[in-house]
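Colleague: Provide a 3D model corresponding to the input given below.
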Amino acid sequence: MNYLKLKQDVQAGRVAPVYFMYGTELFLMEDLIQDILSVTLSDEERDMNVSSYSLTDVPIEAALEEAETVPFFGSKRVVILKDAALFTSQKLDVEHDVKRLEQYILNPVPETVLLIMAPYEKLDERKKITKLIKKESLVLEAKPLDEGEAKAWLSSLASELQVEMDEKAIETLLGMTGLRLTQLASEMNKLALYVGEGGIIRSEDVTLLVAKTLDQNIFDLIDFAINQRTHQALSLYHELLKQKEEPLKLLALLTRQFRIMYQVKELGRRGYTPNQMAKPLKIHPYVAKLAGKKAASMSDQLLYSLIEKAADTEFAIKSGKVDKVLALELFLLTMGSRESVG
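Modeller: So this is what the prediction gives:
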């Protein structure tokens, strides 16, 4: 089921007896679990009625015994099963009584909410237990949110924090964090405190309070250098050096970004959407979208020239021909010049 729909159902008090969460976006799993705990148990009840087990250490039958135990001083019990690799093709360190789990899934205890976490990209869909859990439980595929989902999630989070957020502020925040959900949640809490209950978060608030990621700084560095805003490019470069960023690392990130922009342009000409570009390029669709916007103002010849020039700069540094700090500075100075394309 869609993450936002699951979240809304839980917040409305519609909690199922068994949840199965799988995928690579652990933040979504943990966020849903916190919502379930909030509506299921009071703070006082949590100490006695929440149990968590890692299935890399504990056999499933031991955890299910806990799930079948009557709650203490409350009407509900929550049992969390982590690292549920038994739904994958991985070799298991602990032997599990899978039949016992099958029986529980088909006849769950009404007073217990069983949360099963399988933080893996791929499941073994051939296994009977995998087919059964996906059929009989509420399923969350915890994959990275796309741009639309991320915007909806931010709007929902703003409501929870009792603030509003305009569309431009959402765009600015997504651009500065690159859809990293843990960082987004942290920054939203900071912004909500800044504007206060009932306040409106605007783009200028985001720019003022949110620290740029290294990827965002690399984007800015390219922008400044290509558009011959030399003073800004060098100021940002030296600020990154003060933050202990290595010139060779920065050069590698610049080169990677040039390649992504070149590839995005080529795939765009072939009719690919950002979503379709994401998998072959191993980037988030939103990153592909941003790269496409940036690349639109740059010719293929310029991008190819910058990739070549970056390789030459790397060779010069590694062969000891030039100081690494000076080499990258010279590279930035020539990025927007005619020599870069000829």
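
Colleague: Please count neighbours and contacts with C-alpha atoms only from this point.
Modeller: Noted.

Colleague: ends of stretch 105-124, how far apart?
Modeller: Stretch 105-124 stretches 18 Å from its first residue to its last (CA to CA, to the nearest Å).

Colleague: buried sites along that stretch?
Modeller: In terms of neighbour count (16 or more other CA atoms under 10 Å), stretch 105-124 has its buried residues at 105, 108-109, 111-120, 123.

Colleague: what does stretch 259-267 give?
Modeller: Buried residues in stretch 259-267, counted by 16+ other CA under 10 Å: 259-265, 267.

Colleague: The residues you listed: which two are farthest apart?
Modeller: Arg259 and Leu267 (12.1 Å; CA to CA).

Colleague: Give me the helices and strands touching the lengthiest helix in the chain, please.
Modeller: For the chain, the helix that runs over the most residues, judged by DSSP state H, is helix 247-269. Secondary-structure packing of helix 247-269 (3 or more CA pairs under 8 Å, 6 or more residues apart in numbering; DSSP states H and E): helix 214-226, helix 274-281, helix 285-295, helix 300-318, helix 324-334.

Colleague: Specify the stretch among those helices that is closest to Met176.
Modeller: Comparing the helices and strands packed on helix 247-269 by CA to CA, helix 214-226 comes nearest, at 6.0 Å.

Colleague: Now do that closest one: everything it contacts.
Modeller: 175-177, 230, 232-233, 236-237, 250, 253-254, 332-337 (CA atoms under 8 Å, 6 or more residues apart in numbering).

Colleague: Which of those are buried? Put it as a ChimeraX command.
Modeller: One line in ChimeraX is enough to select the buried members of the contacts of helix 214-226, burial here meaning 16+ other CA under 10 Å:
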select :175,176,177,230,233,236,237,250,253,254,332,333,334,335,336
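
Colleague: I'd like the buried residues of stretch 259-267 laid out as CSV, including distance to Ile218.
Modeller: Output for the buried residues of stretch 259-267, formatted as CSV (distance: CA to CA, whole Å):
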residue, distance to Ile218
Arg259, 13
Ile260, 13
Met261, 13
Tyr262, 16
Gln263, 18
Val264, 17
Lys265, 19
Leu267, 22
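
Colleague: Nearest the middle, which residue of the chain would you pick?
Modeller: Nearest to the mean C-alpha position of the chain, by CA atoms, centre = their mean, lies Arg180 at 3.9 Å.

Colleague: what's the spacing between it and Lys127?
Modeller: Separation of Arg180 from Lys127 (CA to CA) stands at 32 Å.

Colleague: Same question for Glu136.
Modeller: 14 Å.

Colleague: next one: Leu267
Modeller: In terms of CA to CA, Leu267 sits 37 Å off from Lys127.

Colleague: same deal with Arg269?
Modeller: As judged by CA to CA, Arg269 and Lys127 stand 41 Å apart.

Colleague: Show me the helices in the stretch 101-250 of the chain, by range?
Modeller: Using DSSP state H, counting those that start in this stretch, the helices of the stretch 101-250 of the chain run over 128-136, 147-160, 167-177, 181-195, 203-209, 214-226, 230-242, 247-269.

Colleague: Now the second one, please; I'll put the structures next to each other:
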Amino acid sequence: MTGTVAKAIAEVEQGRRYPVYLLYGDEFLAKEGAKGIIGTLVPPERQSLSVEVVSEDNDLASLPIRLNTLPLFGGVKVVVVYDSKAFLSKFNLQGVAQKSQDAWLAGESERSVRLFLQIVAAAGEGEGFLERAARGEVLDPEWARVLSIERDPEAEAWLREVARTAVADRLAIPEAAGAGLARIYEDSIQRGIPAYASLILTTEVVDERRSLFKRISAAGFVIDCGVRSRRTWDTQMNPEAARAKIREMVSAAGKSIDEEAVASILNRAGSTMRGLVSEMEKLLLYVGARPAIRTADVLEVFRHSREANIFDLTNAVSSRDAGRALLALRSLLTQREPAPLILNVLAGEIRNLIIARSALDRWLDGRLDPAISFETFRVRVLPRLKEPREGDDGSAARLLEMTPFRAYHLLRGASRFSLARLIQGLEAIHETDLTLKTSGHPEALLLEQLLIKICPGG
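Modeller: Okay, the predicted model is just below:
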């Protein structure tokens, strides 16, 4: 059975309980969902005696005994394993690497390192790989085999930092991962979980081809807690998942929020639900007793976050506003954001603007009013991108795979540049990258000069 946390809870309330529950995807949502199911299965006053949390690293061998131990005062016995590594395989290491990188970008260092060590274990690597990664000496074939993610300055900085942390703190590589752990769970499910018990597992990434996943899907209840699409270039949360969490928290606080303020949060939310919740808690504290959350409140609270400054930088570049771009750059440098990562962000934005410019020329006759409203764009412009065109280069398809608001933002930005100017901007980024690596010139000065080249006349 597959479904949502709400559906799983509703079925428990109607008298149907499953022997095993698997929640995977966003780490925060999976754990919160597990706690919601536990709270429905076992009353709070009985949880200390009827709910057991098992460490997969230290105590998994006791799982069968724990499942078969009757609860002291009757009712349901629940055994929980958080952050299981049993669903890892060489086929989903890319997803785990991406989540580790997301956690690193969100400042969740401990979680980022934990996920990285899971990758190392599942790939069959040891301390030698950790030491090479810490020194920045991982060769391309090894990178592709172990990590499977695109190699760029941001990914290289992530790998060096998490590997250095693991080496400096002498953290152990997990001894068992993937198939070895999966067999323990499969044996318990195959023998039959007692009628009075339920096993609850959470994990961030699953390989749906694993027999354990298939067995749980057949006998239990599987919940996808993902907040990102499965497209590898998507780095932000699914807007609807983020929007729902924003509305939920605002409503619980007895406040209101307008759509413009919600959009401002979405643009600055980052890629993890935990990060969004943390920022929303700050926002609610900032608003205090006022009944309504305004856009100005969002801009004030979120202005110091990494995601907000990156959004402000890319938004200013798309608007050809050199002044705002320089302000965002200085904020990122104040936060000690590495220059190679800033260059990577700029290169990604320019590449997306090139895609948008190509679609603009082929599907929209090369023109789009930058002042067009989103609603007008959605009704009148977006359908035109779906029309067949001779010489289709795939640019419209790439835009349609993004969220409508992202496509709207990119096309408006592309209308301010010629294709030649965008290509020149990309070349300037590559030249700046080379200068950073081969000269002793100040990073801040080189990046400022680059922005002025990209945004001439801004």
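
Colleague: more neighbours, Arg269 and Lys127 of the first structure?
Modeller: Higher neighbour count among Arg269 of the first structure and Lys127: Lys127, with 13 against 10, using other CA atoms under 10 Å.

Colleague: quick one: contacts for the residue lying closest to the more buried one once chain neighbours are set aside?
Modeller: By the measure of CA to CA, 6 or more residues apart in numbering, the closest residue to Lys127 of the first structure outside its immediate chain neighbours is Phe87, 7.3 Å from it. Contacts for Phe87 of the first structure (CA under 8 Å, 6+ apart) come out as 118, 123-125, 127, 129-130.

Colleague: repeat for Ile80 of the first structure
Modeller: Ile80 of the first structure touches 50-53, 114-117, counting by CA under 8 Å, 6+ apart.

Colleague: Looking at the second structure now, which of those still hold up?
Modeller: Retained in the second structure (both residues aligned by TM-score structural alignment, their matches' CA atoms under 8 Å) from those: 50-53, 114-116.

Colleague: Which of those fall within strands?
Modeller: Among those, DSSP state E puts 50-53, 114-116 in strands.

Colleague: which one among these gets closest to Ser203 of the first structure?
Modeller: Nearest member of those to Ser203 of the first structure, counting by CA to CA, is Leu115, at 37.7 Å.

Colleague: Map the closest one across to the second structure for me.
Modeller: Superposed on the second structure with TM-score structural alignment, Leu115 of the first structure falls opposite Ile200.

Colleague: Val81 is in contact with that match, correct?
Modeller: Yes. Contact between Ile200 of the second structure and Val81 holds when scored by CA atoms under 8 Å: they sit 6.4 Å apart.

Colleague: how many neighbours does Glu401 of the second structure have?
Modeller: The number of residues near Glu401 of the second structure, taken as other CA under 10 Å, comes to 12.

Colleague: So Leu81 of the first structure lies in a helix, does it not?
Modeller: No. With DSSP: H, G, I helix; E, B strand; the rest coil as the criterion, Leu81 of the first structure is strand rather than part of a helix.

Colleague: if I pick it, what's in contact with it?
Modeller: Contacts for Leu81 of the first structure (CA under 8 Å, 6+ apart) come out as 52-55, 63, 114-117.

Colleague: Report the separation between it and Leu157 of the first structure.
Modeller: 26 Å.

Colleague: Could you do Leu250 of the first structure as well?
Modeller: Applying CA to CA to Leu250 of the first structure and Leu157 of the first structure gives a distance of 34 Å.

Colleague: next one: Asn275 of the first structure
Modeller: Relative to Leu157 of the first structure, and taking CA to CA, Asn275 of the first structure is found at 24 Å.

Colleague: More neighbours: which of the two?
Modeller: The neighbour comparison of Asn275 of the first structure against Leu157 (other CA under 10 Å) goes to Leu157, with 19 against 16.

Colleague: Looking for the alignment partner of that one in the second structure.
Modeller: With TM-score structural alignment as the criterion, Leu157 of the first structure matches Met249.

Colleague: Leaving out sequence neighbours, find the closest residue to its match.
Modeller: If the residues on either side of it in the chain are set aside, Met249 of the second structure comes closest to Met280, at 7.7 Å by CA to CA, 6+ apart.

Colleague: any idea what that neighbour aligns with in the first structure?
Modeller: Checking TM-score structural alignment: Met280 of the second structure goes with Met188.

Colleague: just checking, that match touches Ser156?
Modeller: No. Assessed by CA under 8 Å, Met188 of the first structure is found out of contact with Ser156, at 11.2 Å.

Colleague: Which one's more surrounded, the two?
Modeller: Comparing Met188 of the first structure with Ser156 by other CA under 10 Å, the one with more neighbours is Met188, at 21 against 17.

Colleague: I'd like to know how far the more buried one sits from Tyr194 of the first structure.
Modeller: Distance from Met188 of the first structure to Tyr194 of the first structure, by CA to CA: 10 Å.

Colleague: for Ser319 of the first structure, same thing?
Modeller: 50 Å.

Colleague: what does Asp217 of the second structure align to in the first structure?
Modeller: If you look again at residue 217 of the second structure, you'll see it is Ser, not Asp. Taking TM-score structural alignment for the superposition, Ser217 of the second structure sits opposite Lys134 in the first structure.

Colleague: Quick check: chain neighbours aside, which residue is closest to Leu145 of the first structure?
Modeller: Closest to Leu145 of the first structure by CA to CA, 6+ apart is Leu179, at 7.7 Å.

Colleague: That neighbour and Ala150 touch, don't they?
Modeller: Yes. Using CA under 8 Å, Leu179 of the first structure is in contact with Ala150, at 7.2 Å.

Colleague: List the contacts of stretch 9-21 of the first structure.
Modeller: By CA under 8 Å, 6+ apart, stretch 9-21 of the first structure touches 29, 35-36, 39-40, 105, 108-119, 133-134, 137-142.

Colleague: Can you get me the start-to-end distance on it?
Modeller: 16 Å.

Colleague: one step back: just the angle between the longest helix of the first structure and helix 324-334, please?
Modeller: Relative orientation of helix 247-269 of the first structure versus helix 324-334 (axes from the mean of the first three to the mean of the last three CA atoms, to 10 degrees): 30 degrees.

Colleague: Report the angle between helix 247-269 of the first structure and helix 230-242.
Modeller: Going by the same axes, to 10 degrees, helix 247-269 of the first structure makes 120 degrees with helix 230-242.
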